[in-house]
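*Asks:* no FASTA, just this:
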């Protein structure tokens, strides 16, 4: 359930973009009516409307996500705040300048923030964030925890690079599909590979 909650803005971004692609004139009308006041000026092209509308909805979804947690007096994870800041800055720039370059960079910046947090915590603060999240569920030797933390660091760093490659070498709709399905698919594959790796060490521990 938490996984779907965390993906809420991404799912809405994808859904709105796909709807706007099929209803470009309606999307153009919505963007012109609701977003013209926060754009740098000029007429919104039909081809620009889907990404601008999807970006605006993703920003609102991220704000609603954190607002809902605060209203229920739930803890807001630090990375949710980071994600909100990134979508507001890069999404806001996308809308203001009517340039999808900024929103294409957003996943990469987020992935690299994850990677940097894991790496700095392990090397500088001597704190293994992956261990902090998982040690209640499994018991592993210290070297394995360190390898696992570094593996996630490398994965997020690589995902950031891959996002840029797809974003700037393929059509916009291909990138949107990759953002929704490619990222989740690769994450799922990585988790399966991690589980296979951990199963061996968990048996050894036992």
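*Replies:* Cool, got the structure. All of these numbers come straight from a predicted model, not from anything done at the bench.

*Asks:* CA only for contacts and neighbour counts going forward, please
*Replies:* Noted.

*Asks:* tell me the contacts of residue 129?
*Replies:* 118, 121-122, 149 (C-alpha atoms under 8 Å, 6 or more residues apart in numbering).

*Asks:* if you could redo that for residue 121, that was the one I meant.
*Replies:* Neighbouring residues of residue 121 by C-alpha under 8 Å, 6+ apart: 127-129.

*Asks:* what about it, distance to residue 112?
*Replies:* 14 Å (C-alpha to C-alpha, to the nearest Å).

*Asks:* not counting sequence-adjacent ones, nearest residue to residue 138?
*Replies:* Nearest-residue entry for residue 138: residue 202, 7.7 Å, with adjacent residues in sequence omitted and distances by C-alpha to C-alpha, 6 or more residues apart in numbering.

*Asks:* here comes the other one, which I'd like you to weigh against the first:
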């Protein structure tokens, strides 16, 4: 899938959530978010015939907690969703490390090639980052009005994640494995 399409499928539901919240409030925004999430997962599946695990898990939690928000008419559940998803990802990553299995290596081994120490460090960092995001979500939704929380969810979390990911580049470069492909020399 082209990177721009992948980004649109990941950010699209958040943009729908933000726009719907601004126009119609959190409950309509939650319903729109749920629909946009299902559409994004369906498009992703139609495009590549599989759905990556992180969007699938996040989508399932959106449907469960969004459904609870709408059925019980209580915004608490949709506000807890990012905390639950981030803690779930942190638990899987850190739990894998506890059992000597840096699970990021299984997910990204086709794209990124690192030595074992690099995978352990990268997995630990991402696990702790997800814990930090969960704590930050709790602070923001408990301390600020709903509209501020929605703006943070849309315009705060993604930039934080991108900055964090870029900050991991030196670690990844230090622990990168050499490319196994022979160099193609001109004229050979």
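*Replies:* Good, I have the coordinates. Everything quoted here is computed from the prediction, not taken from an experiment.

*Asks:* return the distance of the biggest helix by length in the first structure from the chain's centre.
*Replies:* Ordering each helix of the first structure by length in residues (DSSP state H) puts helix 142-169 first. Its chain's C-alpha centre and that of helix 142-169 of the first structure lie 13 Å apart, by C-alpha atoms, centre = their mean, to the nearest Å.

*Asks:* give me the residue at the spatial middle of the first structure.
*Replies:* Taking C-alpha atoms, centre = their mean as the criterion, residue 107 is the residue nearest the geometric centre of the first structure, at 4.9 Å.

*Asks:* ok, so what distance separates it from residue 204 of the first structure?
*Replies:* In terms of C-alpha to C-alpha, residue 107 of the first structure sits 37 Å off from residue 204 of the first structure.

*Asks:* what does residue 111 of the first structure give?
*Replies:* Per C-alpha to C-alpha, residue 111 of the first structure is found 32 Å from residue 204 of the first structure.

*Asks:* about what we covered before: quick one, whatever helix or strand the residue nearest to residue 138 of the first structure lives in and helix 142-169 angle?
*Replies:* Using DSSP states H and E, the element containing residue 202 of the first structure is helix 183-205. Using axes from the mean of the first three to the mean of the last three C-alpha atoms, to 10 degrees, the direction of helix 183-205 of the first structure lies 170 degrees away from that of helix 142-169.

*Asks:* returning to that earlier point: could the contacts of residue 129 of the first structure go into JSON lines alongside secondary structure and distance to residue 82 of the first structure?
*Replies:* Compiled in JSON lines, those are given as follows (DSSP: H, G, I helix; E, B strand; the rest coil; distance: C-alpha to C-alpha, whole Å):
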{"residue": "118", "secondary structure": "helix", "distance to residue 82 of the first structure": "14"}
{"residue": "121", "secondary structure": "helix", "distance to residue 82 of the first structure": "16"}
{"residue": "122", "secondary structure": "helix", "distance to residue 82 of the first structure": "19"}
{"residue": "149", "secondary structure": "helix", "distance to residue 82 of the first structure": "20"}
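
*Asks:* residue 63 of the first structure - how many residues pack around it?
*Replies:* Using other C-alpha atoms under 10 Å, residue 63 of the first structure has 17 other residues around it.
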